[in-house]
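> take this sequence and fold it.
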Amino acid sequence: MRLVVVSAGLSVPSSTRLLADRLSAATAGRTSPGADVEVEVVELRDLAVEIAHNFTNGFPGRNLAAALAAVTAADGLIVVTPVFSASYSGLFKSFFDVIDPDALAGKPVLIAATGGSARHSLVLEHALRPLFSYLRAVVVPTAVYAASEDWGAEGLPERIERAAAELATLMTGLSAPSTRPAPVKDEKDEKDETAEKTDKAEKTGQAGKAEFTVVPFADQLAALAAR
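Next up, the predicted model:
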């Protein structure tokens, strides 16, 4: 399985990349035993110039094309952005603007964000989730936001594990209902079933005839006159 992580962090080191790494490690650890998970990280900071050129000339550069192909071919996707002006970053949005509109259809996606204050945590629900719902991705229920004060505090590791488990479940198909093939009937069973239905129909018809007897109106009048 291929797990692709898109990180829109700009600084080095980056808390956005740190959150992305923790989410990818937790997801890889939650997949079914024996599953070979290949993790690839796409750093949008390194693609900024090619993304801008793609808007002006309509063609992706070599590195951008490789990143778009990786995202398209992924079995699962983790996307992490820093919060700028109470929303995702412009670089993050630009990358998903140049990707094919159908590339994420039906793809499991875990959304996450980092910010300086917990007041921006709703960016996950009012910005990121609608974006990926529009792209027809399958967004896992648990989104992860990490404010500056969350690092090393209680709660963040639990959210990471819960979101990772949800993504791993979708990637491995554990949540898909099992489909059992319909039992195959042999020729003898079909003949017996047909004979049973015919016998039942005949009995029903006979019962109906015994219960409902049609008496001509003239005979009814004659019976009344004889009284």
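> going forward, measure contacts and count neighbours with C-alpha atoms only.
OK.
> quick check: what element follows whichever helix in the chain runs longest along the chain?
Longest helix of the chain, by residue count under DSSP state H: helix 187-211. Scanning forward in sequence from helix 187-211 by DSSP states H and E, the next helix or strand is helix 217-225.
> residues in contact with the most centrally placed residue in the chain?
Residue closest to the mean C-alpha point of the chain, counted by CA atoms, centre = their mean, is V138 at 2.9 Å. Counting by CA atoms under 8 Å, 6 or more residues apart in numbering, V138 touches 105-109, 132.
> tell me the one of those residues nearest A146?
V109 (17.6 Å; CA to CA).
> that closest one in helix, strand or coil?
Secondary structure, DSSP: H, G, I helix; E, B strand; the rest coil: V109 is strand.
> where's it relative to K200, distance?
Plainly put, V109 is 55 Å away from K200 if you go by CA to CA, to the nearest Å.
> between the two, which is the more surrounded one?
V109 (28 against 12; other CA atoms under 10 Å).
> is it true that that one touches G76?
Yes - assessed by CA atoms under 8 Å, V109 is found in contact with G76 at 6.0 Å.
> which neighbours do those two share?
In contact with both V109 and G76: L167, using CA under 8 Å, 6+ apart.
> my guess is P108 contacts L170, does it?
Yes - at 6.3 Å, P108 and L170 qualify as touching, with contact defined as CA under 8 Å.
> these two: which is more packed in?
P108 (24 against 20).
> tell me which residues touch that one, please.
Listed by CA under 8 Å, 6+ apart, the contact set of P108 reads 75-77, 137-140, 167, 170-171.
> tell me which of those residues is nearest to L10?
L77 (19.7 Å).
> mind checking the SS state of that closest one?
strand.
> now swap in I51 and tell me
helix.
> mind checking how far it is from F59?
Distance check for I51 against F59: by CA to CA, it reads 9 Å.
> so the two - more neighbours on which side?
I51 (24 against 14).
> that one reaches P60, doesn't it?
Yes - taking contacts as CA under 8 Å, I51 lies within contact range of P60: 7.1 Å.
> also this sequence, please, to line up against the first:
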Amino acid sequence: MTSEAKDVEGETADGRTIAVVSAGLGQPSSTRLLADRLASAAVDALRGRGVEAEAVAVDLRDHAHQMVDAMLTGFTAGALRDAVDTVVGADGLVAVTPVFNASYSGLFKTFFDVLERGSLDGMPVLIGATGGTARHSLVLEHAVRPMFAYMRAVVAPTAVYAAAEDWGSGRSGGVDGLSERVARAGAELASLVAARAPAAARRDAADADPYAHPVPFERLLASGGQ
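The predicted structure follows:
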């Protein structure tokens, strides 16, 4: 069993990093708990494929004031800048929000509003939400999934909603059903992440100097300059 997402920024040298964004307000938080379980399932599935991976947590409650500042000024700084870099530089993303007024929380939406346009293009994303009743489960499909689709992320087919009863106990309780959904969603995210080039390799390609390996002059002459 893997441990919960680390509360540090960083990435594995040769493996993949899963950023884990949680918009829970309390400590402890059922939203963070669900996020950790989803991330653990994705990491386990990647390791099952022979791909080393780690999860890095981003608790949005820690950055609430800086997010408001960023919305007003247009600039991110300090710990918020580190959190943004963690998310946009990851190989995959787990994003979990509590349900407020039948939608994602303002804290959750504000963080993704702060990101620069295009920063999540092609990013594999697993979405989740928590709430007091299962009646709000469709918030993932009518609010959260469309938001990430608009940001051109690639959202895993299975979204996981955890209501209060899902945290119950007993053989006939909600735990088994939630565990199955978490495992399926984690496997889907792992498949999307494994199919994509590592983030580090993509950054190296983007940063490569196009003039670092010029074509020898003799070869240009031999090809008629073409």
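> superposed, what's their TM-score?
Taking TM-score structural alignment, normalised by the length of the second structure as the basis, the two superposed chains have a TM-score of 0.75; 174 aligned residues with a CA RMSD of 1.1 Å.
> what about the helices in the first structure?
Using DSSP H, helices in the first structure cover 15-30, 48-57, 62-73, 90-98, 123, 129-134, 156-172, 187-211, 217-225.
> output the ones you listed in JSON lines, with distance to E149 of the first structure appended to each entry.
Converted to JSON lines, these look like this (distance: least, CA to CA, whole Å):
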{"stretch": "helix 15-30", "distance to E149 of the first structure": "12"}
{"stretch": "helix 48-57", "distance to E149 of the first structure": "29"}
{"stretch": "helix 62-73", "distance to E149 of the first structure": "31"}
{"stretch": "helix 90-98", "distance to E149 of the first structure": "23"}
{"stretch": "helix 123", "distance to E149 of the first structure": "17"}
{"stretch": "helix 129-134", "distance to E149 of the first structure": "23"}
{"stretch": "helix 156-172", "distance to E149 of the first structure": "10"}
{"stretch": "helix 187-211", "distance to E149 of the first structure": "69"}
{"stretch": "helix 217-225", "distance to E149 of the first structure": "95"}
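> and the ones you listed: which comes nearest G9 of the first structure?
helix 15-30 (5.1 Å).
> mean shift between that closest one and the second structure?
Superposing on the second structure and averaging over aligned pairs (mean CA distance after the TM-score superposition for the first structure), helix 15-30 of the first structure comes out at 0.5 Å.
> buried ones in that helix, by neighbour count?
15-17, 19-21, 23-24, 26-30 (16 or more other CA atoms under 10 Å).
> distance to V4 of the first structure added to the residues you listed, as CSV?
Below are those laid out as CSV (distance: CA to CA, whole Å):
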residue, distance to V4 of the first structure
S15, 18
T16, 15
R17, 13
L19, 14
A20, 10
D21, 11
L23, 11
S24, 8
A26, 13
T27, 11
A28, 11
G29, 15
R30, 15
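> thinking again about what came up before, trace the residue nearest to the centre of the first structure over to the second structure, please.
Under the alignment (TM-score structural alignment), V138 of the first structure pairs with V154 of the second structure.
> distance check, the closest residue to its match other than its chain neighbours against L221 of the second structure.
Distances taken as CA to CA, 6 or more residues apart in numbering place P124 nearest to V154 of the second structure, at 4.8 Å, with adjacent residues excluded. Distance from P124 of the second structure to L221 of the second structure, counting by CA to CA: 46 Å.
> so who does N54 of the first structure touch?
With contact taken as CA under 8 Å, 6+ apart, N54 of the first structure is in contact with 60-61, 98.
> which of the residues you listed count as buried?
Applying 16+ other CA under 10 Å to those flags 60, 98 as buried.
> just the contacts of N54 of the first structure now: which is nearest S117 of the first structure?
V98 (29.8 Å).
> what sits against the aligned partner of the closest one in the second structure?
Alignment note: V98 of the first structure maps to V114 in the second structure; criterion TM-score structural alignment. By CA under 8 Å, 6+ apart, the contact list for V114 of the second structure reads 67, 70-71, 74, 76.
> so what's the residue count around the residue lying closest to F132 of the first structure once chain neighbours are set aside?
Excluding its sequence neighbours, the residue lying closest to F132 of the first structure (CA to CA, 6+ apart) is V139, at 7.0 Å. Residues near V139 of the first structure, counting by other CA under 10 Å, number 23.
> can I assume V139 of the first structure is in contact with A112?
No - counting by CA under 8 Å, V139 of the first structure stays clear of A112, with 10.9 Å between them.
> burial of the counterpart of R159 of the first structure in the second structure, as a residue count?
In the second structure, the residue matched to R159 of the first structure (TM-score structural alignment) is R181. Per other CA under 10 Å, the neighbour tally for R181 of the second structure reads 18.
> cheers, nothing more for now.
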